[in-house]
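Colleague: Sequence first, then the predicted structure:
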Amino acid sequence: MEVVLALPSVEGVIGCWDLHTGAEQLRYKSCLSPSHGLISVGSRFIASSQLRETSTTSGSVLFWSWSKPQVEVKSFLAEPIRSLASNHPGTFVVGGASSGDIYLWEVETGRLLKKWRAHFRAVTCLVFSEDDSLLISGSEDGTCIAWVLAVLTTVVFVALHFVVQDIR
């Protein structure tokens, strides 16, 4: 089944509808996700970064199963996460922080594999390339960076990167 997810900002509810019939499947409550902060992790979960206030110094990411409206996992972080992305199979999740850092987690274990300084200001959007070899990050500092990812066994290395500035 193909579904559509929508997040009404005022209500803080994620709605899930069947794409073909239009019938509502589930409602996931208590979501305070920023734009670019709601993702599908493969076909297994929905993940949402939570921003209570822009001035807050901590953050969290909530995970829901596709089949249950209750939060299954809560992950608490030292800083707000503004954007999330998952690679296509759903084995890795990356989060872009208000500080400009990027966090990389392994979904299976929940383990933080890497944290690195990516930008000078908040990371506002993240996306993996179609073949998952690149992670592209965008920031309030006006840059987009393509990070080349090489996976060796269970260790993920962030290798060389390219910077594009002010592409207006």
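Modeller: The structure has been received and is ready for your questions. Residues are numbered from 1 along each chain as shown.
Colleague: hey, let's count contacts and neighbours off CA atoms from now on
Modeller: Fine.
Colleague: distance of the residue in the chain sticking out farthest from the centre from residue 66?
Modeller: Computed with Cα atoms, centre = their mean, the residue of the chain farthest from its C-alpha average is residue 21, at 28.0 Å. Per Cα to Cα, to the nearest Å, residue 21 is found 18 Å from residue 66.
Colleague: likewise residue 156?
Modeller: 28 Å.
Colleague: for residue 166, same thing?
Modeller: Distance from residue 166 to residue 66, by Cα to Cα: 38 Å.
Colleague: Which one's more surrounded, those two?
Modeller: When residue 166 and residue 66 are compared for neighbours, residue 66 comes out ahead with 16 against 8, by other Cα atoms under 10 Å.
Colleague: on that earlier part again, secondary structure element for the residue farthest from the centre of the chain, which one?
Modeller: Using DSSP states H and E, residue 21 maps to neither a helix nor a strand.
Colleague: Alongside the first one, take a look at this:
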Amino acid sequence: GIGSQVALTSASGGGLDVWDLGSGKLLRGKDGPVRRFAVVDGSHVVVASDARGGRKHELSVWSWRTGETIMKVPMKNAFRSLTACPSRGYIAGGDEKGRVYFWDSTTGWLLQAWDAHYKAVTAVRFSPDGTFLLTAGADAVVNGWLISDIVLLRPTDAPSPYAAFPANHTLPVQALAYATGGPCALAVSGGLDGVVSVLDVAKKATLGSVTAGSAVQCLVE
């Protein structure tokens, strides 16, 4: 059976593997090529797969416990970023053309899709309390979106950024992270320019920036 602790791994261009940390055994796998994945809840992950063998790019919700695919959606463009909000059941992803997609994972409904950046959406992250969605792009811009706006707007009405941070980076922003906490939790952005910025999204303010020794590719929460 599946233990209480598992790890999910994916090699570049490969599939998604589920490992039991207690025994070290491979429990289950999902065919690739997997580009991005994010944990939806205690049993499911959302997976963005690249096109292959005549198939389109694809987004799917997959149960790592049973191996069953719960939801499958063909996508026109490849995803560059993906995240999930387990507390509220939302999924958000950004594609290589600058467009963001927002789903309700409990129903499978696409609630919104809009042009959020001028270039590829390189990172997306929900705030811990599910108030904000933060997006970053190859256009060197970070935008903060109110989830209530995204959910309540008609699909034909694109949301407007609640907060925009266009001046912190000069090169593509590669990573976003949130500190733990409530509505006032701080966020951090990191870019290929080596700049790491601390953001108060609720107050629409940059609290400070530092320069690392090289390009920032990831941030750990």
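Modeller: Yep, that arrived. Only a predicted model underlies this, so the values are computations on that prediction, with no experimental measurement involved.
Colleague: so who does the aligned residue in structure 2 for residue 149 of structure 1 touch?
Modeller: Aligning on TM-score structural alignment places residue 149 of structure 1 opposite residue 147 in structure 2. Applying Cα atoms under 8 Å, 6 or more residues apart in numbering to residue 147 of structure 2 gives the contacts 130-133.
Colleague: One more: residue 210 of structure 2?
Modeller: 195-197.
Colleague: Secondary structure added to those residues, as TSV?
Modeller: Formatted as TSV, the contacts of residue 210 of structure 2 follow (DSSP: H, G, I helix; E, B strand; the rest coil):
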residue	secondary structure
195	strand
196	strand
197	strand
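Colleague: Please identify which of those is nearest to residue 187 of structure 2.
Modeller: residue 197 (8.3 Å; Cα to Cα).
Colleague: what residues are up against the nearest residue to the closest one once chain neighbours are set aside?
Modeller: Spatial nearest neighbour of residue 197 of structure 2, chain neighbours left out: residue 209 (4.2 Å); criterion: Cα to Cα, 6 or more residues apart in numbering. Going by Cα under 8 Å, 6+ apart, residue 209 of structure 2 touches 168, 195-198.
Colleague: Roughly how far does residue 209 of structure 2 sit from residue 169 of structure 2?
Modeller: 10 Å.
Colleague: Tell me the residues that contact both of these two, please.
Modeller: Joint contacts of residue 209 of structure 2 and residue 169 (Cα under 8 Å, 6+ apart) are residue 195.
Colleague: Please name the residues that touch the most centrally placed residue in structure 1.
Modeller: Nearest to the mean C-alpha position of structure 1, by Cα atoms, centre = their mean, lies residue 84 at 1.3 Å. Residues near residue 84 of structure 1 by Cα under 8 Å, 6+ apart: 36-39, 48-49, 93-96, 125-126.
Colleague: in structure 1, which spans are helices?
Modeller: Counting by DSSP state H, structure 1 has no helices to list.
Colleague: For PyMOL, what selects the buried ones among the contacts of residue 209 of structure 2?
Modeller: Remark: buried members of these, expressed as a PyMOL selection using 16 or more other Cα atoms under 10 Å:
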select buried, resi 168+195+196+197+198
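Colleague: of all the contacts of residue 209 of structure 2, which comes closest to residue 19 of structure 2?
Modeller: residue 196 (33.0 Å).
Colleague: excluding its backbone neighbours, what's nearest residue 49 of structure 2?
Modeller: residue 34 (4.4 Å).
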